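A.B. asks: Sequence and predicted structure below; questions after.
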Amino acid sequence: MNNLALEKLISQKLNSATIADYAPNGLQVEGRPEIRKIVTGVTASQALIEAAIARHADAVIVHHGYFWKNEDPCIRGMKGKRIKTLLINDINLYGYHLPLDVHAELGNNAQLAKLLKIENLQPLESDSVSIPVFGELAQPISLEDFARRIEKSLQRKPIVCNAEELTQNPPHLIRKIGICTGGGQGYIDLAAARGCDTFISGEISEQSTHSARELGIHYFACGHHATERYGIRALGEWLAQEYQFEVEFIDIDNPA
């Protein structure tokens, strides 16, 4: 498939044009015109690019690409090396950020919810495109059991803020869960206001602990990278199944 046709195909699938973002979504670095072999990954790091070269990939598709708002526009240093490597090897780079967070089927939130058996996802915000969502477990479980489910599913032990530490009337069982993968910890207050007993994100901030304790909502920080592996992987699987691309997901380890 032509590289511009692939951009159009993915952008339409993820409804990219309808979502305001902090970086350009779509083809960010142009390489060879025809694409057969694709490597997917969370972040367009040098390690992922080198892995794509080793596999003779025509394109790399990631969740975290380049050219973020307010970053230095100069192509030098680390960014210069990455882009130079792509250009020398004629590899296309596609990046899809928020569109790959919020998509109802392939998105990070949806894929994480599926992995953790959270059902009936609904928007947490009232905006036309809600970044965080919430859903429910079919059967409520204890905080300890849910923490074990996360660790087993993500192969990573989460940081747990237990609302029972200071709250007089804490949620004893987990059922209604807010989700925002990656750096979505700021939505914990909204999740509490919408009646969630639990909130899941990737990162944790100093104030997250206090919000959990004082608002009476459990909080699980499961890792930015760990919570955002599944959307890009699902996108690659969709491309392979529907359009017969050769796609390989490469997980570059990241403890963050």
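C.D. replies: Structure's in. What do you need?

A.B. asks: going forward, measure contacts between C-alpha atoms and count neighbours the same way
C.D. replies: Will do.

A.B. asks: Where do the strands of the protein begin and end?
C.D. replies: Under the criterion DSSP state E, the chain contains strands at 26-29, 37-43, 59-64, 92-95, 118-123, 133-141, 159-161, 174-180, 198-201, 218-221, 246-249.

A.B. asks: Residues in contact with the fifth one: which ones?
C.D. replies: It refers to strand 118-123. With contacts defined as C-alpha atoms under 8 Å, 6 or more residues apart in numbering, strand 118-123 is touched by 110, 113, 130-138, 177.

A.B. asks: List buried members of these by neighbour count.
C.D. replies: Buried by 16 or more other C-alpha atoms under 10 Å: 110, 113, 131-137, 177, out of the contacts of strand 118-123.

A.B. asks: picking up where we left off before, pick the most buried one from the strands of the chain.
C.D. replies: Greatest average neighbour count among those goes to strand 198-201 (a mean of 29), per mean count of other C-alpha atoms under 10 Å.

A.B. asks: Tell me which other helices or strands that strand touches.
C.D. replies: strand 174-180, helix 188-193, strand 218-221 (3 or more C-alpha pairs under 8 Å, 6 or more residues apart in numbering; DSSP states H and E).

A.B. asks: can you put those in CSV and add distance to Tyr94?
C.D. replies: CSV is the format used below for the helices and strands packed on strand 198-201 (distance: least, C-alpha to C-alpha, whole Å):
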stretch, distance to Tyr94
strand 174-180, 23
helix 188-193, 31
strand 218-221, 28
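
A.B. asks: try this one next to it:
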Amino acid sequence: MSSVPTVDRAALLAACNAELQPERFKDYGPNGLQVEGAERIRKIVSGVTASRALIDAAIEAGADALFVHHGLFWRGQDGTVTGWMKQRLTRLLAHDINLLAYHLPLDAHPTLGNNAELGRVLGLQASARFGEQELGFIGSRVDGEAFADADVLAWQIEHALQRPVLQVGPSGTPIERVAWCSGGAQGYFEAAIAAGAQAFITGEISEPQAHLAHECGVSFFACGHHATERYGAPALAAYVAAQLGIEHQFIDIDNPA
């Protein structure tokens, strides 16, 4: 009987860092290993956020490592280990699970990141990058055709993401140049407009963007923070797991936000 393949924690971390290059980014929290667990890793579970529900699911799945986009530690936290933080950490430490988290580096990865994968799911092909740290992608449909109008684009997004989309701004004219940036990237809207976008796709919308969409004639689509960021973590984790010869499983904990 053959033994189950495992990999050293340091090798897993090195593989993730080599792909994501976290040192290139100015971020809101630490990227890489946030919680140290078992030294040998047989199975990695990926998910969007290191919530208690995902941690419990990873325990049930027999994970030795958890790979997420939203980790536990963020700039501005008070640093206490109480309440929800204690509950999450207790579970990770009790079951010796490594927590690896990559925020902006996972958004930016050119082929396996959140924005690259969101483009793939939506049938979009990037031709350029824009915005702070070049996190935003801009391009057109893979088939080169224009969307008939914003309503058609909204239908395609809803069909691909399987959730309602909030559409603000003009409709009735063809859309050729589309910009997108996953998650809470509503602040990138003005940069998208400056880059020549006729439509902008992200996860959330704030009050100013509704006015800008109408005044600048650029359609804005708020498609859900979680819904736009559930593709990068499994893509990257699966790629690294295949490289290292270990097991991978994606667990999607639904979030309406």
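C.D. replies: Perfect, I can see it now. Quick caveat: nothing in here was measured; it's all calculated off a predicted structure.

A.B. asks: Next, format the strands of the first structure as JSON lines and append distance to Leu6 of the first structure.
C.D. replies: Compiled in JSON lines, the strands of the first structure are given as follows (distance: least, C-alpha to C-alpha, whole Å):
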{"stretch": "strand 26-29", "distance to Leu6 of the first structure": "9"}
{"stretch": "strand 37-43", "distance to Leu6 of the first structure": "11"}
{"stretch": "strand 59-64", "distance to Leu6 of the first structure": "10"}
{"stretch": "strand 92-95", "distance to Leu6 of the first structure": "10"}
{"stretch": "strand 118-123", "distance to Leu6 of the first structure": "29"}
{"stretch": "strand 133-141", "distance to Leu6 of the first structure": "29"}
{"stretch": "strand 159-161", "distance to Leu6 of the first structure": "38"}
{"stretch": "strand 174-180", "distance to Leu6 of the first structure": "28"}
{"stretch": "strand 198-201", "distance to Leu6 of the first structure": "31"}
{"stretch": "strand 218-221", "distance to Leu6 of the first structure": "34"}
{"stretch": "strand 246-249", "distance to Leu6 of the first structure": "13"}
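
A.B. asks: and Glu237 of the first structure, which of those is closest to it?
C.D. replies: Distances from Glu237 of the first structure to each of the strands of the first structure were compared using C-alpha to C-alpha; the minimum, 7.2 Å, belongs to strand 246-249.

A.B. asks: The closest one against the second structure, how far on average?
C.D. replies: Once superposed with the second structure, the aligned residues differ from strand 246-249 of the first structure by a mean of 0.7 Å; criterion: mean C-alpha distance after the TM-score superposition for the first structure.

A.B. asks: Correct me if wrong: Pro256 of the second structure contacts Thr228.
C.D. replies: No - with the criterion set as C-alpha atoms under 8 Å, Pro256 of the second structure and Thr228 do not qualify as a contacting pair; they are 11.3 Å apart.

A.B. asks: Among those two, which residue is more densely surrounded?
C.D. replies: Comparing Pro256 of the second structure with Thr228 by other C-alpha atoms under 10 Å, the one with more neighbours is Thr228, at 26 against 8.

A.B. asks: Looks like that one contacts Thr202 (just checking).
C.D. replies: Yes - Thr228 of the second structure lies in contact with Thr202 (C-alpha under 8 Å); the separation is 7.1 Å.

A.B. asks: Mutual contacts of the two, please.
C.D. replies: 182-183.

A.B. asks: which residues touch the closest residue to Ala192 of the second structure other than its chain neighbours?
C.D. replies: Once its chain neighbours are removed from consideration, Ala192 of the second structure has its nearest residue in Ala179; the separation is 6.1 Å (C-alpha to C-alpha, 6 or more residues apart in numbering). For Ala179 of the second structure, the residues meeting the contact criterion (C-alpha under 8 Å, 6+ apart) are 136-139, 192, 197-201.

A.B. asks: Could you do Val62 of the first structure as well?
C.D. replies: 40-44, 93-96, 232 are the contacts of Val62 of the first structure under C-alpha under 8 Å, 6+ apart.

A.B. asks: Tell me the spacing between the residue positioned nearest the centre of the first structure and Phe134 of the first structure.
C.D. replies: If you average the C-alpha coordinates of the first structure and look for the closest C-alpha using C-alpha atoms, centre = their mean, you land on Glu228, 3.0 Å from that point. Distance of Glu228 of the first structure to Phe134 of the first structure, computed by C-alpha to C-alpha, to the nearest Å: 17 Å.

A.B. asks: And for the nearest residue to Ala234 of the first structure once chain neighbours are set aside, the neighbour number?
C.D. replies: Nearest-residue entry for Ala234 of the first structure: Leu106, 5.6 Å, with adjacent residues in sequence omitted and distances by C-alpha to C-alpha, 6+ apart. The local packing count at Leu106 of the first structure equals 24, with neighbours defined by other C-alpha under 10 Å.
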